[in-house]
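> What follows is a protein structure lacking sequence information:
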């Protein structure tokens, strides 16, 4: 079984105060030399970053400064009067401005990435996390998730159904036996009254004849 090799320690950048001092120093040297030593900023930047682009810019800046010195050297007097002399001055100043701006931006970006890491590009997917090795880390046992109990919905409320009104019960008719009994009693009462009236009338007639 082969173990993992030792990782190289990440080189920490110098303190911020020291970086600011070095930047100011190289810019001051370039400005005080009127751009003649502007190539020194790109030389330091190429040594720090070790990028081919910075080495190429260093060579280009050195060539521009050399060409400007040649144009100024062709000037016959101490003062600038010819087109070559003005071209040399413009080349020096233009190289100084361009090199200073690029040097400061590239140097700040380089040490910022060295301290905090490169910023992820916008719109690109992030790298996936490395898969842990089975020899260095043990994964927890795979457990199936417990089924979640779904709440039982309450039964729908029942709407009371209106009951139709009950039909009124028809009035009860008297039984036929009762009618016959009442009719018999009425007949008896009629016979009694008839008899009573007949007896009363016969007595009245007898009293009338006896009085004669």
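Yep, that arrived. Quick caveat: nothing in here was measured; it's all calculated off a predicted structure.

> When you work out contacts or count neighbours from here on, use the C-alpha atoms and nothing else.
Noted.

> and residue 17, what does it touch?
Contacts for residue 17 (C-alpha atoms under 8 Å, 6 or more residues apart in numbering) come out as none.

> try it against this one:
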């Protein structure tokens, strides 16, 4: 069988996926898994700290003092991980009316415009958060003694990853892949 005759679900059954697109999809999947890992670790650590604190309060009459501050570090990372997962899966909030009305090249142009807008917005958030990140280097949590930069750095992770995902979405669209074909009616959680 000649190359390209194998059906590929990534290309709508039109043949093999190019190695470039496979690499791009792999990078997006890696970002998705990084978000999953961050969410899992944060949820587990926050729940464990809260559980141990409650048990100690009831059993010993006093809990662990840092159990309340750990959330100041982990909650922003939990949200950041969720943002990256949603962005990588295309599950962030979207209005798909115009995208659903268009097809072919017009839909691909709209996809490029949307991904470019996301890229510009996320890059501007990264740029504008620079003073906040700088200032947070001098703020310390009183009980833990940890600098606030550890929580605020989640901004750089989440918006950096979303910028990269948008850029990779542009590359996928330029390669002819319809990144807006999400079948929202089948995957909606509402």
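Sure thing, it's come through. From a predicted model like this one, the values you see are computed outputs, not experimental measurements.

> TM-score of the superposition?
Laid over one another, the chains give 0.30 as their TM-score (TM-score structural alignment, normalised by the length of the second structure), with 83 aligned residues with a C-alpha RMSD of 4.6 Å.

> continuing past the helix of greatest length in the second structure, what's the next helix or strand?
As assigned by DSSP state H, the longest helix anywhere in the second structure is helix 19-60. For helix 19-60 of the second structure, the succeeding helix or strand toward the C-terminus, using DSSP states H and E, is helix 70-89.

> What helices and strands are in contact with the next helix or strand after that following helix?
Downstream of helix 70-89 of the second structure, the next assigned helix or strand under DSSP H and E is helix 97-101. Contacting helix 97-101 of the second structure under the criterion 3 or more C-alpha pairs under 8 Å, 6 or more residues apart in numbering; DSSP states H and E are the following elements: helix 104-128.

> Counting neighbours, what do you get for the closest residue to residue 89 of the first structure other than its chain neighbours?
Excluding its sequence neighbours, the residue lying closest to residue 89 of the first structure (C-alpha to C-alpha, 6 or more residues apart in numbering) is residue 68, at 6.7 Å. The number of residues packed near residue 68 of the first structure is 24, by other C-alpha atoms under 10 Å.

> Determine the set of other helices and strands touching the helix or strand containing residue 68 of the first structure.
Using DSSP H and E, residue 68 of the first structure sits in helix 52-73. Where contact means 3+ C-alpha pairs under 8 Å, 6+ apart, helix 52-73 of the first structure is packed against helix 39-49, helix 83-116.

> Which of these has the highest mean neighbour count?
helix 39-49 (a mean of 20; mean count of other C-alpha atoms under 10 Å).

> could you dump the helices and strands packed on helix 52-73 of the first structure to CSV with distance to residue 198 of the first structure?
Output for these, formatted as CSV (distance: least, C-alpha to C-alpha, whole Å):
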stretch, distance to residue 198 of the first structure
helix 39-49, 160
helix 83-116, 146
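
> Quick one: closest of these to residue 204 of the first structure.
helix 83-116 (152.8 Å; C-alpha to C-alpha).

> Can you identify the element that follows the closest one toward the C-terminus?
Sequence order places helix 176-211 as the next helix or strand after helix 83-116 of the first structure, per DSSP H and E.

> list the helices and strands that next one packs on?
Using 3+ C-alpha pairs under 8 Å, 6+ apart, helix 176-211 of the first structure sits against no helix or strand.

> State the distance from residue 192 of the first structure to residue 30 of the first structure.
The spacing between residue 192 of the first structure and residue 30 of the first structure, counted by C-alpha to C-alpha, to the nearest Å, is 162 Å.
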